[in-house]
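S.K.: Would you be able to build a 3D model of this:
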Amino acid sequence: MIYLLRRSSLLLLPLLLSVNTLSAQEGGGGGTDYNALTSLQNNNNAMGSGRSILSTPPDVLGSNYVFENWNNDAVIVLDTGRKFSLKQNFNINAAQGSFESKTSETSVFSFDLSNIEHVIINEDRYVVGLDPEENRLKVYRDLGSYNGKKILKGFRTERVLGHPDPLRGQVNDEIKIRDTYYLSNEGALEKIKLKKSTIIDLFDTDSKSLKKYIKKERLNFKDDAHFTKLFLYLNNS
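M.R.: Down below sits the predicted model:
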């Protein structure tokens, strides 16, 4: 169900949306309620163009989607401050860099990113930023901020080729989702390497104290939860 927060009446989203086709393989994850979303297909307030997503061949493993299934709760916050809640029907398309919600087993809504301020998915915060390489808006996970600087995690897909000889490894091709990290400074994104020395140098703070904290807590920045610890320390030290 889609509804305006703190109101009981059902609201057709006046968001900018477009309808896409979803491959049968990527459409898995039963239990999704499509009823509230199907009416959006004929919503005259919806803006955007329809586009097709190529079906994943049946012999290719993996998916373009960040979450294993669609049973994810989301709170969408527009740049106007309006908030909407979407229950058990949300995902991130890593290939497109978009927020999506299913209308059926074979179709999805792709949310236009230009009017979204941020989205909370399962209590984690995601934002929209301009990809410096592709020069288009994409979705990023917000890992935290300090002194006006943010660290964001982006998503991309890579097709890993299998081996024709099963004795040499995986036979089938597989779609894998790769993470890329960025420093966001006043809205501009710069790709960064996920090294402790790099992270320490990003912020105007006592580097010796920060090094001691990282060593004491055994922070591993390949774990998103460790960024939460880092920014809690920075913002409270």
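
S.K.: Could you use CA atoms for every contact and neighbour count after this?
M.R.: Fine.

S.K.: Can you give me the distance of the residue in the chain sticking out farthest from the centre to P58?
M.R.: Most distant residue from the mean C-alpha position of the chain: L167, 35.9 Å away (C-alpha atoms, centre = their mean). Distance, L167 to P58, using C-alpha to C-alpha, to the nearest Å: 22 Å.

S.K.: related to what we said a few turns ago, can you tell me the SS state at the residue farthest from the centre of the chain?
M.R.: helix (DSSP: H, G, I helix; E, B strand; the rest coil).

S.K.: got it, and S114?
M.R.: Look at S114: counting by three-state DSSP, its state is helix.

S.K.: let's see this one next to it:
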Amino acid sequence: MKHLIFFLALFISVGLEAQTNDAFVQNNATALNVAAQGNIRSQGSSAYFVNPPREIEGSVHLFDNWNNRAVIYTVDNQQYLMKNINLNLQRHTFESKIAQDTLFTFNFNNIDKFVVNNKVYRNYYWDDDNRVYEVIYDGKDYQVIKGFKLEIIEGSANPMLNRRSDKYAKKETYYIRKEGKIKPFRLSKGRIMKLFKSDEEKSKELLQFVRENKLSFKKEYDIRRLLEFSDSI
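M.R.: Below you'll find the predicted structure:
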């Protein structure tokens, strides 16, 4: 019971509200002062100041701006609404902008998933790597997920390249998660249909569904439709 009360207080302090309330609390200096206290950091969250050692074009965050609303689902089935949220691809953590140069960081210790702009994000640990993935398809036997990677393209003094400054580049890779293991997964007809090679009749129905609906094996939305349809047959 004490844990539940403390956890609720944590979310209220950073501008969270229960989903039954349609209003959003603005992030402000008071929330920053509370977030900076050690008792909150002991829960795995932290506040830090953005002071990069050198200027690099672009952003380390997934979304282009902070105007994003999220529903946070906790492991004990609580739901909270939040705004001003983004995913840091360097730290693989969700962050909320408290002030112009101050961010509040969340981890997944008490959180099951983030739903941001109607997309589901979960944290998975595999091969000594802890990352946040977007869940494209969540089935009974496996998941298709999308991972994100941040790379730096180094600038050059060569005027022919027209790239004097370093620049962040965001990369996306698809994976399949099965029995706790995460492996690269390419969106293609061969890789998708291989999932159903043991069921010839089901494979025929799926291919017919693709033809009738003019789906593409290379498009994320179409793959989600196909895999969700496979659950119904």
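
S.K.: May I have the TM-score of the superposed chains?
M.R.: TM-score for the superposed chains, counting by TM-score structural alignment, normalised by the length of structure 2: 0.77, backed by 211 aligned residues with a C-alpha RMSD of 2.9 Å.

S.K.: Show me what the residue farthest from the centre of structure 1 aligns to in structure 2.
M.R.: Counting by TM-score structural alignment, L167 of structure 1 corresponds to M160 in structure 2.

S.K.: Next up, the contacts around its match.
M.R.: By C-alpha atoms under 8 Å, 6 or more residues apart in numbering, the contact list for M160 of structure 2 is empty.

S.K.: quick one: I192 of structure 2 is in a strand?
M.R.: No: using three-state DSSP, the secondary structure at I192 of structure 2 is helix, not a strand.

S.K.: quick one: what's aligned to it in structure 1?
M.R.: Checking TM-score structural alignment: I192 of structure 2 goes with I199.

S.K.: what's the neighbour count on its match?
M.R.: 16 (other C-alpha atoms under 10 Å).

S.K.: what does the strand or helix carrying Y3 of structure 1 correspond to over in structure 2?
M.R.: Per DSSP states H and E: Y3 of structure 1 is located in strand 2-4. Alignment note (TM-score structural alignment): strand 2-4 of structure 1 is matched to residues 16-18 of structure 2.

S.K.: one step back: roughly how far apart are the match of L167 of structure 1 and Q143 of structure 2?
M.R.: 45 Å.

S.K.: do the same with G58 of structure 2
M.R.: Using C-alpha to C-alpha, G58 of structure 2 is found at 31 Å from Q143 of structure 2.

S.K.: of the two, who's got more company?
M.R.: Q143 (19 against 13).

S.K.: Is it correct that that one is in contact with G180?
M.R.: No: applying C-alpha atoms under 8 Å as the test, Q143 of structure 2 and G180 come out as separate, 9.9 Å apart.

S.K.: The strand holding Y3 of structure 1 vs structure 2, average offset?
M.R.: Superposed on structure 2, strand 2-4 of structure 1 shows a mean distance to its aligned partners of 1.4 Å (mean C-alpha distance after the TM-score superposition for structure 1).

S.K.: Pull up the aligned stretch in structure 2 for the next helix or strand after that strand.
M.R.: Using DSSP H and E, the helix or strand that directly follows strand 2-4 of structure 1 along the chain is strand 17-21. Aligned using TM-score structural alignment, strand 17-21 of structure 1 spans no residues in structure 2.
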